[in-house]
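Chemist: sequence first, predicted coordinates after that:
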Amino acid sequence: MKKITSLLLTFLSLSAVAQINVGPKEWVTVKNKEFDKEKLEELRATETIFVYQNSDKENLETFKKTLNEAWDYTPLKFVSYDEFVEGEWNEDEHSFFSINGLHKVKISSSGTVTEKTYLNLLLYMFDGGEKEVFARVNLFPTAETYRKASEFAEDDINELARYAYEESEFRNWNLAYLKNALQTIDKYISKGQNRWLFTSENTSEVKKLKKEVLYVTEEFLIETNRYNMKDSKPASKEELFSKYPYKIKVVTQKELDEMVVNAKEPIYYIQYIKANTDQFINVINGESGDIIYAEYTGMAHKLKSKDLKKLAKVISKA
């Protein structure tokens, strides 16, 4: 029984982005290889330690109940960051859901250096001291969080880890999305299947948006200036939705959380994630967690009306 003595964020000079990737690689640029069935059984035999943020303490019992209901593959144990760092965890008994990250450094042929920082929620365990990855969920930091994380990535990893849990803010770290993300991962690994991070797809369920309301949150409307990495005033709803002819409604994140947590029938919402210049747009069934529409765009700087026009076109043809 080997104890794990150090569990901190890992920052590597590699290239990858994701919204939800289910597969046995942490940083992925090509399609996933298949899961090793023995590894999945080893994962199933563990207790999964979920490390929550300080901000989750206010409604911790609801947080635990919601994620426990979404996750069946292993028993979950919820711990704070301090408990995570100070705890004694064993390789053959524990797996983890915790915030990990990537600091990407790219040098062009002309010598120009470009640095980007990504943060994600990772499902993993250890085998002989080596990290075995099963899934990752890309997190969408606020502009302030992104700036500070980028600074820490170059300096003290320990301080960055503590900042990620105690002060950072993510636009998709909420009950609705975490519930649905865990549902998605649970379904795929239970079947031994993987999901590629760059997936662009839609299911037949998307046709329901011809009649059903599509919910978006107020956070969805906030833009981040690509030059100074600061959040700017919300985008014009009228302009953004001008090319989407179906029902759409803006709600607060709290309202959406309540709808998703208590859903007894399908409800649909957009989850928008921006990771540097990579853009992911998902339409999610909040009851089941199923992703009914997924669109990836590289080199995008903000959400535009043409993105919703593309969704509307898919709906019209469904």
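Modeler: On my side now, so go ahead.
Chemist: could you use CA atoms for every contact and neighbour count after this?
Modeler: Fine.
Chemist: give the contact list for residue 77.
Modeler: 47-50 (CA atoms under 8 Å, 6 or more residues apart in numbering).
Chemist: what segments of the stretch 1-150 of the chain are strands?
Modeler: Secondary structure of the stretch 1-150 of the chain (DSSP state E, counting those that start in this stretch): strands at 3-4, 20-22, 47-51, 76-79, 89-90, 94-107, 113-127, 130-138.
Chemist: and the ones you listed, which is most packed in?
Modeler: Highest mean neighbour count among those (mean count of other CA atoms under 10 Å): strand 20-22, with a mean of 26.
Chemist: return the distance of that one from the chain's centre.
Modeler: 9 Å (CA atoms, centre = their mean, to the nearest Å).
Chemist: and stretch 178-193, by the same measure?
Modeler: 13 Å.
Chemist: pretty sure residue 116 is in contact with residue 107, am I right?
Modeler: No. Contact criterion CA atoms under 8 Å: residue 116 and residue 107 do not qualify, at 11.8 Å.
Chemist: helices of the stretch 51-200 of the chain, residue ranges please.
Modeler: Using DSSP state H, counting those that start in this stretch, the helices of the stretch 51-200 of the chain run over residues 60-70, 81-86, 143-153, 157-166, 175-190.
Chemist: next one for the comparison:
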Amino acid sequence: MKLFKRSVTLLVFIIGFSSMAQISVSNKYIGGLSKLKKENLSKFKKTETIFVLSTIYDKLEYEAILKDIWTVTPYKIIPASEFSKVDYLSDKYSIVELGGHKVNSTMASGGSYYSLFTYIDVKMYNNKKINSKLSKLSPKKRKKKINGIFNDNEINIARILIFPKDEFIHTSMGYDMNSIFTTLYTEDVFFNYKPGFLRNYFQKINNLLKKGESYWLYRNDHTPGLRNLASKTLYIPSYMTIKYDSWRGKDSEENEENITKIFKKYNYKFEIIADDLLSDKIMNGENIYYLRYVRMNAERFLQVVNAKTGEILYRKYMSGFSYKLKSKHITELNSKIRKSTK
């Protein structure tokens, strides 16, 4: 498709269920934390990072997102329509781009289910190996094998999970890979893909990479800063008022009652806020705190974020057969806030 001059598909097919997190800085994203290798971090810091992101925002908007918060490397924003990965086969570059994979799994009963995983990856490539393998192939074989060669030689740096909307999940079941990627790059198909949300995600990754720290959000913990919620308002993005019906496989309309019900035992101040307004507050550098929620199939990730710094004050990972956020999860957050003030 014309949108992608790149001849490489980033979709990777796997069998089974992947465990991921809203943000990971790690050598791999399945299983447990694999610390980022020092040589890879050193190599990354010497690159220019090429950002290739959704066209729902223009270059100026991405510049506003990254300005002042992406300092670990110099960077350049390239429109997807102008980007070809083979043009950046050099150790001078690292890449930030949208990615995903889908999984068709068979249950013991014989039935099957479909899962879609979507994310933003920060990565490098083993360019020496890629160039060596490509140089040995005829043009015909090169075209056929180039996808696998790139996928086999990725160097993982960091990943951000992006929460797909129900309609996109359903329509993607019948999409081929190129169509899925065209949609990822050209349509508004994610709940947490707003300028402010992206700013805090990239801010956190930047800070981790500058410190040389790995991070794995497939964990539950909190920081002392959580005590601030005892006196501050917790903002809840309006997309969290959408309730997912797993039986019908469909999202509801926004309904504040869905959130107020599960927050009944929350002892502190909270406010439901439109996603765009919350994004604007983050972009304006306001010192506020907000709840960040991602559901990736039956895996759920709940976090409390400092909008000014991008720091994650609380993280809760939930798995199982439920697709919902429940009152017990808010009760647990309530308890952690109370204990952090003592």
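Modeler: Good, I have the coordinates. Predicted, not measured: the structure shown is a model, and the values here were computed from it.
Chemist: just to revisit the earlier point, mapped onto the second structure, which of the contacts of residue 77 of the first structure hold?
Modeler: Of the contacts of residue 77 of the first structure, the ones still in contact in the second structure (both residues aligned by TM-score structural alignment, their matches' CA atoms under 8 Å) are 47-50.
Chemist: residue 290 of the first structure matches what in the second structure?
Modeler: Correspondence of residue 290 of the first structure to the second structure, assessed by TM-score structural alignment: residue 311.
Chemist: list the contacts of that match.
Modeler: Contacts for residue 311 of the second structure were tallied using CA under 8 Å, 6+ apart; they are 200, 204, 305.
Chemist: before we move on, what about residue 265 of the second structure?
Modeler: 327, 330-331, 334.
Chemist: out of the residues you listed, list just those in helices.
Modeler: 327, 330-331, 334 (DSSP state H).
Chemist: tabulate these (TSV), appending distance to residue 96 of the second structure.
Modeler: TSV is the format used below for these (distance: CA to CA, whole Å):
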residue	distance to residue 96 of the second structure
327	36
330	33
331	37
334	36
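Chemist: out of these, who's nearest residue 85 of the second structure?
Modeler: Comparing these against residue 85 of the second structure with CA to CA places residue 330 closest, at 43.5 Å.
Chemist: thought the closest one was touching residue 266?
Modeler: Yes. If you go by CA under 8 Å, residue 330 of the second structure and residue 266 touch, sitting 6.6 Å apart.
Chemist: from residue 183 of the first structure, how far off is residue 284 of the first structure?
Modeler: 11 Å (CA to CA, to the nearest Å).
Chemist: so these two - more neighbours on which side?
Modeler: Neighbour count, other CA atoms under 10 Å: between residue 284 of the first structure and residue 183, residue 284 has more, with 26 against 22.
Chemist: residues touching that one, list them.
Modeler: Residue 284 of the first structure neighbours (CA under 8 Å, 6+ apart): 180, 268-271, 290-293.
Chemist: go again with 7 Å.
Modeler: Contacts for residue 284 of the first structure were tallied using CA atoms under 7 Å, 6 or more residues apart in numbering; they are 268-270, 290-292.
Chemist: any chance of JSON lines for those, columns distance to residue 279 of the first structure and secondary structure?
Modeler: JSON lines is the format used below for those (distance: CA to CA, whole Å; DSSP: H, G, I helix; E, B strand; the rest coil):
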{"residue": "268", "distance to residue 279 of the first structure": "19", "secondary structure": "strand"}
{"residue": "269", "distance to residue 279 of the first structure": "17", "secondary structure": "strand"}
{"residue": "270", "distance to residue 279 of the first structure": "13", "secondary structure": "strand"}
{"residue": "290", "distance to residue 279 of the first structure": "19", "secondary structure": "coil"}
{"residue": "291", "distance to residue 279 of the first structure": "16", "secondary structure": "strand"}
{"residue": "292", "distance to residue 279 of the first structure": "17", "secondary structure": "strand"}
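Chemist: what residues in the first structure pair up with stretch 225-241 of the second structure?
Modeler: Using TM-score structural alignment, stretch 225-241 of the second structure pairs with 205-221 in the first structure.
Chemist: from the contacts of residue 265 of the second structure, which is closest to residue 194 of the second structure?
Modeler: When the contacts of residue 265 of the second structure are compared against residue 194 of the second structure (criterion: CA to CA), the nearest one is residue 330, at 24.2 Å.
Chemist: I'd say the closest one and residue 263 touch.
Modeler: Yes. Between residue 330 of the second structure and residue 263 a contact is recorded at 6.3 Å, counting by CA atoms under 7 Å.
Chemist: quickly list what's touching both of the two.
Modeler: Going by CA under 7 Å, 6+ apart, no residue sits against residue 330 of the second structure while also sitting against residue 263.
Chemist: what lines up with residue 149 of the first structure in the second structure?
Modeler: In the second structure, residue 149 of the first structure lands on residue 172 (TM-score structural alignment).
Chemist: residue 293 of the second structure versus that match, what's the distance?
Modeler: 22 Å.
Chemist: could you measure from residue 176 of the second structure over to residue 223 of the second structure?
Modeler: 43 Å.
Chemist: of those two, which one has the most company?
Modeler: residue 223 (14 against 9).
Chemist: once you drop chain neighbours, what's closest to the more buried one?
Modeler: Closest residue in space to residue 223 of the second structure, ignoring its immediate chain neighbours: residue 313 at 5.1 Å, by CA to CA, 6 or more residues apart in numbering.
Chemist: what does residue 299 of the first structure give?
Modeler: residue 277 (4.7 Å).
Chemist: tell me the residue in the second structure aligned with that neighbour.
Modeler: Checking with TM-score structural alignment, residue 277 of the first structure has residue 298 as its match.
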